[in-house]
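S.K.: have a look at this fold, sequence not included:
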């Protein structure tokens, strides 16, 4: 799946509730990557994004660099609520409900782009509340 297809699939999923242009959709994908990269070990993050197209890998690396540049640790323990709060903050969203809906849409498309085994490996690193939520997305 290339970046254009990935972004379009996320936009299609979002249309049910939120209408975003391509640039804003990419920023929301970046916000989810920002939060997800905080929760995975660097090695798991590398394995996770290895299956993504180069343009999406670049977005992932940009988000990791931004996060580390803000002084965050490589791995941050995040509950589901903290994960969604991070997406809400990074995405400049008005509500946690919007953050949750957007995150579900992005994760759903990620599940199409990443092999089931790699998705399971990534999900295994999450705390139980976030693990259950991501698995259901």
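M.R.: Nice, I can see it. In this text, all values refer to a predicted model and were calculated from it rather than measured experimentally.
S.K.: going forward, measure contacts and count neighbours with C-alpha atoms only.
M.R.: Will do.
S.K.: and the residue nearest the centre of the chain, how far from residue 84?
M.R.: Centroid-nearest residue in the chain, with CA atoms, centre = their mean: residue 32, separated by 2.9 Å. Here the criterion is CA to CA, to the nearest Å. By it, residue 32 lies 9 Å from residue 84.
S.K.: tell me which element the residue nearest to the centre of the chain is part of?
M.R.: Under the criterion DSSP states H and E, the helix or strand holding residue 32 is helix 22-39.
S.K.: packing partners of that helix?
M.R.: Counting by 3 or more CA pairs under 8 Å, 6 or more residues apart in numbering; DSSP states H and E, the packing neighbours recorded for helix 22-39 are helix 3-14, helix 54-69, helix 80-90, helix 96-113.
S.K.: next, the angle helix 54-69 makes with the shortest one.
M.R.: What it means is helix 80-90. If you take axes from the mean of the first three to the mean of the last three CA atoms, to 10 degrees, helix 80-90 sits at 100 degrees to helix 54-69.
S.K.: any idea how far helix 80-90 is from the chain center?
M.R.: 11 Å (CA atoms, centre = their mean, to the nearest Å).
S.K.: now the first one
M.R.: Computed by CA atoms, centre = their mean, the chain-centroid distance of helix 3-14 equals 13 Å.
S.K.: for that helix, which positions count as buried?
M.R.: 6-11, 13-14 (16 or more other CA atoms under 10 Å).
S.K.: want to compare, so here's the second one:
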């Protein structure tokens, strides 16, 4: 999947009016996820993503310890949306990333996060993506 297709899919899933908004949502979610994951895990997850998007995961200061509520707050601040929208943005972006991730990569990501992050994977699990 290329950059334009990725953003188009995010735009569609989030019902956004432009690809610019989709890019902002994607950047907000993946930068925040990159901050929470260990550097190696962020790089592994970034590998199958378009070059313009993978850097969001890897450019952040990785390995930070914060709660799911803080994760959603950071996404909301970066995307300039309310927390409820930010939580949905995160689920939609992670769902699409899970479709592109190889093998058990999403299982590795999920295993690295505390149980309270379970909501982040809700849409991906609903689509029965085999990890």
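M.R.: Yep, that arrived. Please read these numbers as outputs of a predicted model, since none were measured by experiment.
S.K.: that older thread, what lines up with the residue nearest to the centre of structure 1 in structure 2?
M.R.: Superposed on structure 2 with TM-score structural alignment, residue 32 of structure 1 falls opposite residue 29.
S.K.: any figure for the gap between that match and residue 94 of structure 2?
M.R.: For residue 29 of structure 2 relative to residue 94 of structure 2 (CA to CA), the value is 8 Å.
S.K.: the residue at the greatest distance from the centre of structure 2: what's it in contact with?
M.R.: With CA atoms, centre = their mean as the measure, structure 2 has its most outlying C-alpha, relative to the mean C-alpha position, at residue 17: 19.7 Å. By CA atoms under 8 Å, 6 or more residues apart in numbering, the residues touching residue 17 of structure 2 are residue 11.
S.K.: so what corresponds to residue 100 of structure 2 in structure 1?
M.R.: In structure 1, residue 100 of structure 2 lands on residue 113 (TM-score structural alignment).
S.K.: what do residue 32 and residue 84 of structure 1 both touch?
M.R.: In contact with both residue 32 of structure 1 and residue 84: residue 103, using CA under 8 Å, 6+ apart.
S.K.: now do residue 114 of structure 2 against residue 47 of structure 2, distance only.
M.R.: Distance from residue 114 of structure 2 to residue 47 of structure 2, by CA to CA: 23 Å.
S.K.: higher neighbour count, those two?
M.R.: residue 47 (17 against 12; other CA atoms under 10 Å).
S.K.: residue contacts, the more buried one?
M.R.: With CA under 8 Å, 6+ apart, residue 47 of structure 2 has these contacts: residue 54.
S.K.: same check, this time on the one 5 residues further on
M.R.: Residues touching residue 52 of structure 2, when contacts are defined by CA under 8 Å, 6+ apart, comprise residue 3.
S.K.: what does it align to in structure 1?
M.R.: Aligned partner of residue 52 of structure 2 by TM-score structural alignment: residue 55.
S.K.: tally of neighbours for the closest residue in space to residue 99 of structure 1 that isn't next to it in sequence?
M.R.: Excluding its sequence neighbours, the residue lying closest to residue 99 of structure 1 (CA to CA, 6 or more residues apart in numbering) is residue 88, at 5.1 Å. By other CA under 10 Å, the residues close to residue 88 of structure 1 number 24.
S.K.: got it, and residue 75 of structure 2?
M.R.: 29.
S.K.: for residue 107 of structure 2, same thing?
M.R.: 13.
S.K.: and residue 31 of structure 1, what does it touch?
M.R.: With CA under 8 Å, 6+ apart, residue 31 of structure 1 has these contacts: 63, 86-88, 90-91.
S.K.: surely residue 8 of structure 2 and residue 20 touch.
M.R.: No. Judged on CA atoms under 8 Å, residue 8 of structure 2 makes no contact with residue 20 at a distance of 9.9 Å.
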